[in-house]
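Asker: What follows is a predicted structure for the sequence shown.
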Amino acid sequence: MSQSAPIARLVSDWFAANARDLPWREPGTTAWGVLVSEVMSQQTPVRRVEPVWREWMERWPTPADLAAEPTGEAIRAWGRLGYPRRALRLHAAAVAVAGDHDNVVPDTIAALEALPGIGTYTARAVAAFAHRQRHPVVDTNVRRVVARAVAGNPDAGMATTAADLRATETLLPDDAEAAAVASAALMELGALICTARAPVCARCPLADDCAWHAKGEALPEGPSRKPQKYTGTDRHVRGLIMAVLREADDPVARVALDTVWHEPDRRERALTGLVADGLVVEGAGGFRLP
C-alpha cells in the first residue's frame, strides 16, 4: 500500500470522530459561506471567527447582499477580528461574484484566484470544502503535519511553496470527495493534535506512520517563529483608531483620535496608513469609515 493511502485513511477516520462542530461545516452551507469563513479564519482563532461569521451570514447570506452595502459596513461588521483589510477584500470579492458570476461563487481555481483578494490557499480551500474537488489545501497546520509525517522534519519552514502543494497532493485520494475530506482532516489534525509547540503524539492517528515521531527527536528549543510584539506597534494603534470609528455614526475629528495613543508620530503614521489602505476616509468633518 502506498504511503498516501494510509495517511489519508487514518486522518479521515480520525476526523470523522473528532472534527470540531463548526457552522460552516454544516450541510447546506453555501460556497459563499465557506469563502467568508476562510477569509475570516486567516490569522484569527476559530473561536473568535464563529460569532462574527454567523452575524455576517445572517445579514449577508449571498454575495449580492454584501455587495449592495457600502464598504464601511463590512469594516464595521468585521469588529475586532483584526487585519480589517480582509473585510475590504471580502466586499470586493462579493461585488465581483455578484456582478460577474451571477451571484454564485465560481468553482474553478482560475476563476476563484481571479476574484479580488483571493489567493492560492483560499481558492483551493473553497474549491475543496465548498465544491468538493481534489486540490491540496495547504496552510501552516497542513504543512507542519506533512513535514513531520512524511519528511521527518519538526517544522515546515516559513512560507508555503510549490513543493508543499505537491507534497500534500500526493497524500490525497484519487476520489474527489475523499480528497476533500482528507484535506479538511489534515488541517484539523494540525490545529488540534500536531500543534507547533505541544503536539499530542499519543493521540495522533499517524503516530505509527510518522517519520518525525519515529526519529524520537525533541522539538527545537524556542518557537519556530519569533512572537510578534503587538502592544505599541502601528498595528495596535491602527486598531485603536478603527475601534473609535466603528462606534461613530458621524465623522470623528482629528482631535478626538489624538486621544487613542500618546505618540504623535506613531498615531499619525497609523492614521495615514489607514487612509492609504482605503479603510478610513478623511472629509471636511473629520475621519469616518468608507
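Answerer: Now that the structure is in, tell me what you want to look at. Residues are numbered from 1 along each chain as shown.

Asker: all contacts plus neighbour counts: C-alpha atoms, from now on.
Answerer: Fine.

Asker: what sits against Val46?
Answerer: Contact analysis of Val46 by CA atoms under 8 Å, 6 or more residues apart in numbering lists nothing.

Asker: run the last query once more with 10 Å
Answerer: Contacts for Val46 (CA atoms under 10 Å, 6 or more residues apart in numbering) come out as 22, 37, 40, 53.

Asker: structure B:
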Amino acid sequence: MPSPAPAERRVPWREPGFGAWGVLVSEFMLQQTQVARVVPLLEAWLARWPTPSALAGEAPAEAVKAWANLGYPRRALWLHRAAVEIRDRHDGVVPRDVDALLALTGIGDYTARAVAAFAYGDRHPVVDTNTRRVLARAVDGTEHPGPPHRRDLDAMAALLPEAAEEAALMNAATMELGQVVCVARSPRCDACPIRDLCAWRAAGAPSTPDLRRKQARYEGSDRQARGAVLRALRDATGPVPQAALLAGWHDAAQRDRAILSLLSDGLIESDGELVHLPR
C-alpha cells in the first residue's frame, strides 16, 4: 500500500519545529477529544507552560484547572506527573527513546511512538484508532478494526517506507485519512486516494460486526457527576466543605461516588471536611 497523500488540513503539532514538549502535550489532549476543542487550549497551555519544567514547578491543581472542558481530567494529572519526571530524570528535555517515553506517567505505545516519530523524526509505527480503521479496511478487508492489539504496530511497521522522514509522513497521513475520509460511519470512499487498493472496497464494502467496547452515555453518568464536582472546585476561591459540594445534585449517592472516585484518582484532596484540588 503506497503512502496516502497528506491532507490539506493544518494542525499546529504537525508543523515543523513545533517541539517535542508541544507534541507530547497535544497527544495527551487529543486522546478521545476532538481537534477543534484541543487547539485553543493547547495554545494557552504552551503559552503558560512552554517547557516541562515550567509545568512541573506549579501545583497539580493548576494543571487540572487549565484542562478546562477537555474531559478525562486524569490526563491533566498524568501530564503534570510526566513533566515532573522529565524535569527530574531527563534534565527538563522530553526523551527521544521510546522506552524512556514509555516509562513516563500516562504514556502508552501510541503516545511514545508519536513523540519519537513526529517530534524527533525517528522511524516508528504510530497507530491510533483512525490508523487501525484504515488498516482494517484497506489491508484486512473488514469494516471495523478489532480490539487494540500489539500486532497493530507490526502491521503498520510492515507498511512504512524505510526512510524516516517518509515513514513519519505516512504515519501522519494514514491517521488523517482515517479521521477525515475513512471515517467510522459513511466513509468517503470516492475521495479516498487509495480506493483502488482498498481490500474492503474491492470486496463490495461488506458489513462486519464492530466488536469494540462502546462508551457509556455521558448524560446522567458518574462521569458527568465527576465533571460537575471538578467544575465546582475550579470555580471555588478556596477549599469547599464536602457536605456543601454539589449539595443540590439530583442523585446524592452518585454525587458521593463521584467525590470518592476523584479522591481515589488524586484529582481532588480532602483536609478533614474540606475538599480542594490537588496541591
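Answerer: It's in. As the structure is a computational prediction, the values presented were derived from the model and not from experiment.

Asker: Take the contacts of Val46 of the first structure and, keeping just the buried ones, write it as a ChimeraX select command.
Answerer: In ChimeraX, this line selects whichever of these come out buried by 16 or more other CA atoms under 10 Å:
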select :37,40,53
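
Asker: Tell me which residue of the first structure lines up with Arg9 of the second structure.
Answerer: The alignment partner of Arg9 of the second structure in the first structure, by TM-score structural alignment, is Arg20.

Asker: That match contacts Met187, doesn't it?
Answerer: No. Contact between Arg20 of the first structure and Met187 fails when scored by CA atoms under 10 Å: they sit 11.5 Å apart.

Asker: In terms of neighbours, single out the busier of the two.
Answerer: Neighbours were counted for Arg20 of the first structure and for Met187 using other CA atoms under 10 Å; Met187 has more, 22 against 11.

Asker: That one touches Ala180, doesn't it?
Answerer: No. Here Met187 of the first structure does not reach Ala180: they are 11.0 Å apart, not a contact under CA under 10 Å.

Asker: Mutual contacts of those two, please.
Answerer: Both Met187 of the first structure and Ala180 are contacted by Val137, under the criterion CA under 10 Å, 6+ apart.

Asker: would you list every one of the helices in the second structure?
Answerer: According to DSSP state H, the second structure carries its helices in the segments 20-30, 35-48, 52-56, 60-66, 74-89, 98-102, 109-114, 129-135, 151-159, 164-180, 199-202, 222-235, 252-265.

Asker: corresponding residues in the first structure for stretch 78-89 of the second structure?
Answerer: The aligned range for stretch 78-89 of the second structure is 89-100, by TM-score structural alignment.

Asker: Show me the residue at the heart of the second structure, geometrically.
Answerer: Central residue of the second structure (CA atoms, centre = their mean): Gln31, 1.8 Å from the mean position.

Asker: I figured that residue hits Arg75, correct?
Answerer: Yes. If you go by CA under 10 Å, Gln31 of the second structure and Arg75 touch, sitting 8.8 Å apart.

Asker: What does Leu289 of the first structure correspond to in the second structure?
Answerer: Here Leu289 of the first structure is matched to Leu277 in the second structure, going by TM-score structural alignment.

Asker: Contacts only, for the residue nearest to its match when sequence neighbours are not counted.
Answerer: Leaving aside its chain neighbours, Leu277 of the second structure sits nearest to Ile268 (4.5 Å; criterion: CA to CA, 6 or more residues apart in numbering). Under the criterion of CA under 10 Å, 6+ apart, the contact list for Ile268 of the second structure reads 60-61, 64, 229-230, 233, 259-262, 275-279.

Asker: one step back: let me have the helices of the second structure in CSV, extended by distance to Ala243 of the second structure.
Answerer: Shown next, in CSV, are the helices of the second structure (distance: least, CA to CA, whole Å):
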stretch, distance to Ala243 of the second structure
helix 20-30, 32
helix 35-48, 32
helix 52-56, 32
helix 60-66, 21
helix 74-89, 24
helix 98-102, 40
helix 109-114, 39
helix 129-135, 41
helix 151-159, 48
helix 164-180, 44
helix 199-202, 56
helix 222-235, 12
helix 252-265, 10
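
Asker: Out of those helices, which is closest to Asp190 of the second structure?
Answerer: Proximity to Asp190 of the second structure, assessed across the helices of the second structure by CA to CA, is greatest for helix 199-202 (10.4 Å).

Asker: in the first structure, what residues pair with that closest one?
Answerer: By TM-score structural alignment, helix 199-202 of the second structure lines up with residues 211-214 in the first structure.

Asker: what's the average per-residue distance for the matching stretch once overlaid on the second structure?
Answerer: Its aligned residues in the second structure lie a mean 0.5 Å from stretch 211-214 of the first structure after superposition (mean CA distance after the TM-score superposition for the first structure).
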